[in-house]
Structure formats: structure tokens, C-alpha cells
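[1] okay, sequence plus prediction incoming.
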Amino acid sequence: MFTKACEYGIRACIFVALNSMEKRRVSLKEIAQSIDSPEYFTAKILQKLAKGKIIYSVQGAQGGFEMEEAKIRTISIEDIVLVIDGEVAFTMCVLGLKKCSEVNPCPVHHKYKNIKADLKEMIKTTTVFDMVDQVNDGHSFLKIFELE
């Protein structure tokens, strides 16, 4: 459902939030390595997130990326998706057809409609804090926490 950029954007927000809660800014390089994304691609994603006021970029020797604690608690997956992919993430056909609609449905349109509604509700109500909390509680993990 999400583009690769969006997946990386969600992971980046979790990583930045985890560090921000520890009062630590993180560099582009740290973020890219932690979410397993090419640095140049991560830079573009972080630029969109900063422009959308999801995260903040601080210049200088003590610079890096951070997220305000209030935003960690209120920013949802939906907010991140809208900044990176826009509305198309919620309106596109599951089979990628351009003219899929209620009037001209694709073969799985009606079956997928309820799943799509449930998914949209989940991403609307799941905050960055919820995801960080899952990682901190050990119920979920990011690549950065895997034991290798």
C-alpha cells in the first residue's frame, strides 16, 4: 500500500522519536544506517518530513534531526503518509488500475474496500508514540534493535 519512501519515512520518524525522547539529535547518516536506506534517498525523505513539520532539522555542529515530544504523541501514521505520498496512498486501486471506482471496479475492489477502510482507520489512530512505545516495550522491533 505504501511506497518505499513512505515506509522509510515511517521508520525514520520512529528512529528520530526514539532518540528525541532521550534528548538526542540524530544525523542523516545515523538515520539512513538505522533504517537501512540509501543516504541520498533518506535525505529527500527527511526534507519532506521537515517541510511538513513532522520533524525538525537543526544546523551546525550540534545539529541533526529531532521531533518535539508533543508531536511524537500527536503525529499519526496518516500524517506521515500524507506528507510523503499524498492522498494517492488512500485512493489508489489495490491492483494499480487508474480508473478503478465504485462505478468501474477492479476485480477485487468490493472485497478490498472494507480492508482499506480498516487500514485507513488504523493509520489515522496510530501515533508515532504508539510505535515508539511498542519498540521500547520489546513488543516490536526495528532493524536497529535486532540481535545479529
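    Done, it's in.
[2] hey, let's count contacts and neighbours off CA atoms from now on
    OK.
[3] now residue 102: how far from residue 93?
    From residue 102 over to residue 93 the distance is 11 Å, taken as C-alpha to C-alpha, to the nearest Å.
[4] higher neighbour count, these two?
    The residue with more neighbours, out of residue 102 and residue 93, is residue 93; 20 against 10, by other C-alpha atoms under 10 Å.
[5] hold the first one in mind and look at this next one:
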Amino acid sequence: MFSKSCEYAIKAVIFIANNSLLNRKVGFVDIAKEIDSPEAFTAKILQKLSKEGIIQSVRGVNGGFYIPIKLINKINLAQVVYSIDGEKVFNSCGLGMKRCNEIHPCPLHQKFKTIRNDLRQMLETTSLEELAMGLKSGETFLKNI
């Protein structure tokens, strides 16, 4: 459903949010390692997230990526998905047809429309703070063991 870039972006912002809650900035090498993503690919994703204002960065010895603590509960997953994949996940056809719509629907259109709407609702109501807290408590994880 999400592109590989978007999956990595979601993992990265959760990891960054978790570290931000601990008042730590993290470098892209550490992020790439934690989310099992190639470093160059991770750097491009982080650059895009930074440009969109989802994450911030500071250069230098004590630098790295972070999210201001006051914003962690205000940023939701929909913002991350939209910044990487655009509207595609919110309005694409379940069968990948380019001209599927209300007037000319594919066989899955109505059922997939419900799934897309539920997904949008979940993404819009899930904050980074909620996900980072699961990671912090050890209830969730970001990479396969």
C-alpha cells in the first residue's frame, strides 16, 4: 500500500520522535541502521521530510535530526505519508487502474473506497507521539530481529 520510501519515512520519523522525547538528536547513519535502510536512500528521505517541516536538523558535533517535543503530538502519520507518496494512497484504485472513479468504477471500487477512507482516518488520528511511546515502552519495534 505504501511505497518503500514511505515505509522507511514512517519508521524514520517514529525513531526520530522517540529520540526527541529523550532530548536526543540522531544522525542519518544511526537512523538508517535502526530502520534497515540504505544510508544514501535514508539521507534522501530525511531531506524530503526536513523540507516538508516534519523533522528538523542541526549540523555539527551535537547535531542530528529531531522533532521539537511540542510538535510530536501534533504531527500525524497522514502528513508523513502525504509528504512522501502524495495523494496516491488516498485515492488510488485497488486494481491499479488509472481511470477508476465513481462514474466509471472498477469491480473493487466501492469496497476499496471504504478501506481507503478507513486508512485515511487512521493515519490522520495517529500521532507520532503515540507511536514513539510504543517504541519507548518496548511494546513495538522498528526492525526485524
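    Perfect, thanks for sending it. All values reported here derive from a predicted model rather than from experimental measurement.
[6] care to give me the TM-score?
    Overlay of the two chains. TM-score (TM-score structural alignment, normalised by the length of structure 2): 0.94; 145 aligned residues with a C-alpha RMSD of 1.3 Å.
[7] returning to what we had before: next, show the common contact partners of residue 102 and residue 93 of structure 1.
    Common neighbours of residue 102 of structure 1 and residue 93 (criterion: C-alpha atoms under 8 Å, 6 or more residues apart in numbering): residue 109.
[8] which ones are touching the residue of structure 1 most remote from its centre?
    Here structure 1 reaches farthest from its C-alpha mean at residue 103, the gap being 31.8 Å by C-alpha atoms, centre = their mean. If you count contacts by C-alpha under 8 Å, 6+ apart, residue 103 of structure 1 has none.
[9] where does the residue most central in space within structure 1 sit, in terms of helix or strand?
    Centroid-nearest residue in structure 1: residue 10, 1.8 Å away (criterion: C-alpha atoms, centre = their mean). Per DSSP states H and E: residue 10 of structure 1 is located in helix 4-20.
[10] average offset of that helix relative to structure 2?
    Comparison of helix 4-20 of structure 1 with structure 2 after fitting gives an average deviation of 0.6 Å (mean C-alpha distance after the TM-score superposition for structure 1).
[11] before we move on, what SS does the residue farthest from the centre of structure 1 have?
    coil (DSSP: H, G, I helix; E, B strand; the rest coil).
[12] what about the helices in structure 1?
    Taking DSSP state H, the helices of structure 1 run over residues 4-20, 28-35, 39-51, 69-74, 77-84, 88-91, 109-125, 128-136.
[13] as CSV, those with distance to residue 98 of structure 1 would be great.
    What follows is the helices of structure 1, written out as CSV (distance: least, C-alpha to C-alpha, whole Å):
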stretch, distance to residue 98 of structure 1
helix 4-20, 20
helix 28-35, 31
helix 39-51, 26
helix 69-74, 33
helix 77-84, 20
helix 88-91, 10
helix 109-125, 13
helix 128-136, 31
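[14] nearest to residue 61 of structure 1, out of these?
    helix 28-35 (13.2 Å; C-alpha to C-alpha).
[15] now do that closest one against helix 39-51, angle only.
    Counting by axes from the mean of the first three to the mean of the last three C-alpha atoms, to 10 degrees, helix 28-35 of structure 1 lies at 100 degrees to helix 39-51.
[16] what helices and strands are in contact with helix 28-35 of structure 1?
    Secondary-structure packing of helix 28-35 of structure 1 (3 or more C-alpha pairs under 8 Å, 6 or more residues apart in numbering; DSSP states H and E): helix 4-20, helix 39-51.
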